[in-house]
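A.B. asks: Predicted model follows, preceded by the sequence.
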Amino acid sequence: MVASPRLLPIDMEYLQQVLVELLEIPSPSGRTDHVQQYVGERLDALGVPFSVTRRGAINARLAGPRDDGADRAVVVHTDTIGCLVKSLKPNGRLELTPVGTHSARFSEGAHVWIFTDELDRVITGQVLPLKASGHRYNDGVDLQGVGWGLVEARVDEDVTDAAGLRKLGIDVGDFVALLPSPQVTPSGYVKSRHLDDKAGVAAVLAAFKAVIDAGITPPVTAHLLVTTTEEVGHGASHGLDQDVAEIVSVDAAVCAPGQQSDERAATVAMGDGTGPFDYHLTRKLAGLAAEHGVDVRRDVFDFYRSDVAAALEAGVHARVALLGFGVDATHGHERTHLTGLHNLAQLVSLYLQSELVFPEWDAEPEGELADFPSLAVQPATEEGPSDGPIGLD
């Protein structure tokens, strides 16, 4: 018999340490080897076995009591938005192109690291608008528009032309990482670039740690898939175990006018730009939170996709859902709160202790229609009660 899920202590000192250390490792999509090494070391310390795919995704495994049947997966990503060098400019500065979807508005003023092909060498710099001096352009500084063609990276070296940049070892296609400048305030707010999704990684690792520290064997084998290309749309398109019946992605939840997400709460997303998430799994997650007093908000996101979108597009055969931590100014000057990360870690730990939504049905990839779990009866309307099952005459 499966024990009922219970609230577990979350090691917030561990969560905060992992979060800050993750943030300090630059990892724009396409250059994530270092951050994946760090995550692997953390998994080793927890005693969680894992493998690494050719493309660098990590698939860890917290074993349940059964070797057969279906598994579940929690998915996070370590890659972040960033830039590539698009061209070496005649003035000795760099034209940039974005990696992932983000506005040049929030890169203006960012300190950056430029990674050359010489592995041990990093060149510093800063992103500036083309009209950066008020003493030169006066009101022109404010009248300049927003766009990647209107900013450039100033390199912190004695260089005034393209030839000088090449002499430094800089070339087109080099990665440019926007430095995060993380800060945890006395009131518990976490301010940094790239909280998406490094705060999610830290919260999920803390949730797995809580289950392990409590000596709990989860009723269902749980995989932790750590992807490296979510920001460019590939996400969980590969690396998932074939036996996975449920996938819960963990990512930033949008705090903005018209949204219910909150920095101090976890979020159960009911849908995003790719459509609604699984009816039964989303409501199970919301129910676990309500039953155990975890502060959770339901939300729907318009201009948003996560790892599970790529998994579905790749043809994965599983129920999918999305949990989040509230983030203000996503893909900009981001901010969340430790309380929200605590709520998220608690909800993930509850989910890891629970059975599948439909353990008998979902144990196999397919079955008979008569056994299919569904909202079996059409709800009553003003015209009267339904006379039959949904979709059947």
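C.D. replies: Thanks, I have it.

A.B. asks: Every contact and neighbour count from this point should use C-alpha atoms.
C.D. replies: Noted.

A.B. asks: Do you have the helices of the stretch 201-350 of the chain handy? List them.
C.D. replies: All helices of the stretch 201-350 of the chain, identified by DSSP state H, counting those that start in this stretch, fall at 279-292, 307-313, 338-353.

A.B. asks: before we move on, what about the stretch 1-150 of the chain?
C.D. replies: Taking DSSP H, counting those that start in this stretch as the criterion, the stretch 1-150 of the chain carries its helices at 12-23, 33-46, 134-137, 140-143.

A.B. asks: For the first one, name the packing helices and strands.
C.D. replies: If contacts are counted by 3 or more CA pairs under 8 Å, 6 or more residues apart in numbering; DSSP states H and E, helix 12-23 sits against helix 195-213.

A.B. asks: that older thread, among the helices of the stretch 1-150 of the chain, show me which one is buried the most.
C.D. replies: Each of these was assessed for mean neighbour count using mean count of other CA atoms under 10 Å. The highest is helix 12-23, with a mean of 18.

A.B. asks: now that one against helix 195-213, angle please.
C.D. replies: Angular relation of helix 12-23 and helix 195-213 on a 0 to 180 degree scale: 140 degrees, by axes from the mean of the first three to the mean of the last three CA atoms, to 10 degrees.

A.B. asks: I'd like the helices of the stretch 1-150 of the chain as JSON lines, with distance to residue 111 appended.
C.D. replies: Shown next, in JSON lines, are the helices of the stretch 1-150 of the chain (distance: least, CA to CA, whole Å):
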{"stretch": "helix 12-23", "distance to residue 111": "14"}
{"stretch": "helix 33-46", "distance to residue 111": "19"}
{"stretch": "helix 134-137", "distance to residue 111": "20"}
{"stretch": "helix 140-143", "distance to residue 111": "20"}
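
A.B. asks: Next up, a structure to set beside the first:
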Amino acid sequence: MNQEKYLDYIVEETQKVLAIDSPTGYTANAAEFVMEEYRKLGYEPQMTTKGGVFVDLGGENKDDGLVLAAHIDTLGAMVCEVKSNGNLKVSPLGGMNPNNAEAENCRIVTRFDGVYSGTFQLNNASIHVNGEYNDTQRKYDDMEVVLDENVSSAEETRKLGIMTGDIVCFDPRTVITESGYIKSRFLDDKLSVGILLGFAKYLKEEHITTKQRIYHHVTVYEEVGHGGAASMPDGVKEMISVDMGCVGEGLACTERQVSICAKDSNGPYNYDVVTRLIKAAKEEDIDFAVDVYPHYGSDVDVALGAGYDIRHGLIGSGVYASHGYERSHKDGVFNTFRLLCAYVK
């Protein structure tokens, strides 16, 4: 069986879902896209009350079920003030850092009057005018969205239909290099959504019936801390978050590996699950690293906090520059996919 044929599908689906704006709180379009992709694969996905996507992939033992979770919500912002100059003050959705969002193109989604474009800038952003440009700390209070419209007052902006509570979506700038690197905002965690779709395709096309009942949960509030807090079917005993693997100083993982997390800021992952993941990677000669993530939380952490009595784990393709302009590699994607296939054997 040639697993490599699924890699192209994963990358194509990742690119498609990256192109659909889905900051936390504004995920319906992306969720419907994912629902339709599961339908095309022959599954019957359900939308949760919160707006996530839940899929039963089949398998034998419903009393020892496994949920594989990824999240489709991303970082973004919300309009919190229409300023007197016609520009927009915004509040972050999730951990969007203003230092690496500066000068990014964005879209403002109004509730009733369409979508407008703009750019996220420092207040008084011309360095030839602003003598304090270099010394100004980048904070949301000192930054604004400059609209690509002929407005110079709050009244003119409001006439466009823009108001407090509108969603601001930042440009992902997705690029796939000839050397196999995948560069984009929001690989956390749309890259893993692509991997889950590829895994679902693999199970269907290879006619694989797993010993455990397997479910996919594509959550929509992970970036604000309650994505995995609900929708656990009866009989589920285990949950693995497929999220970004951390890459940085002091960690072993690279963008070309699958990362297995042993501990994050909430504590250790289930010892037996981590051990079985490592064992499966070793047996299948999968390139992996085991790391401790110093500043991290996942959907499976949230599920435990919600009171579910489950074993838990976390894996993901290595991603550099997390919550910024992120980078991974097709090798890391393929190693993550292969580890999922090996783990459920």
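C.D. replies: Alright, I've got the coordinates. This structure is a prediction, so every number in the text was calculated from the model and none was measured.

A.B. asks: among the helices of the stretch 201-350 of structure 1, which is nearest residue 133 of structure 1?
C.D. replies: Relative to residue 133 of structure 1, the nearest member of the helices of the stretch 201-350 of structure 1 by CA to CA is helix 338-353, separated by 38.1 Å.

A.B. asks: and residue 333 of structure 1, what pairs with it in structure 2?
C.D. replies: Alignment note (TM-score structural alignment): residue 333 of structure 1 maps to residue 325 of structure 2.

A.B. asks: How about its match, nearest residue that isn't a chain neighbour?
C.D. replies: residue 185 (4.8 Å; CA to CA, 6 or more residues apart in numbering).

A.B. asks: what do we get in structure 1 for that neighbour?
C.D. replies: Taking TM-score structural alignment, the alignment pairs residue 185 of structure 2 with residue 193 from structure 1.

A.B. asks: Enumerate every residue touching that match.
C.D. replies: Each residue near residue 193 of structure 1 by CA atoms under 8 Å, 6 or more residues apart in numbering is listed here: 23, 178, 179, 180, 181, 182, 331, 332, 333, 334.

A.B. asks: next one: the strand of greatest length in structure 2 to chain centre, how far?
C.D. replies: Ranked by number of residues, the top strand in structure 2 under DSSP state E is strand 61-71. Using CA atoms, centre = their mean, to the nearest Å, we find the averaged C-alpha position of strand 61-71 of structure 2 to lie 19 Å away from the chain's own average C-alpha position.

A.B. asks: Also stretch 307-315 of structure 2?
C.D. replies: 19 Å.

A.B. asks: Quick one: residues in contact with stretch 157-170 of structure 2.
C.D. replies: Contacts for stretch 157-170 of structure 2 (CA under 8 Å, 6+ apart): 21-23, 26, 76-82, 86-87, 104-113, 151.

A.B. asks: what comes up buried for it?
C.D. replies: Using 16 or more other CA atoms under 10 Å as the test for burial, stretch 157-170 of structure 2 gives 157, 160, 161, 162, 163, 165, 166, 167, 168, 169, 170.

A.B. asks: What of stretch 205-221 of structure 2?
C.D. replies: Residues of stretch 205-221 of structure 2 classed as buried under the neighbour-count rule (16+ other CA under 10 Å) are 209, 212, 213, 214, 215, 216, 217, 218, 219, 220, 221.

A.B. asks: same thing with stretch 244-256 of structure 2?
C.D. replies: Of the residues in stretch 244-256 of structure 2, 244, 245, 246, 247, 252, 253, 254, 255, 256 count as buried by neighbour count, 16+ other CA under 10 Å.

A.B. asks: Would you reformat these as a markdown table and include distance to residue 32 of structure 2?
C.D. replies: Compiled in a markdown table, the buried residues of stretch 244-256 of structure 2 are given as follows (distance: CA to CA, whole Å):
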| residue | distance to residue 32 of structure 2 |
| --- | --- |
| 244 | 22 |
| 245 | 26 |
| 246 | 29 |
| 247 | 31 |
| 252 | 36 |
| 253 | 33 |
| 254 | 32 |
| 255 | 29 |
| 256 | 30 |
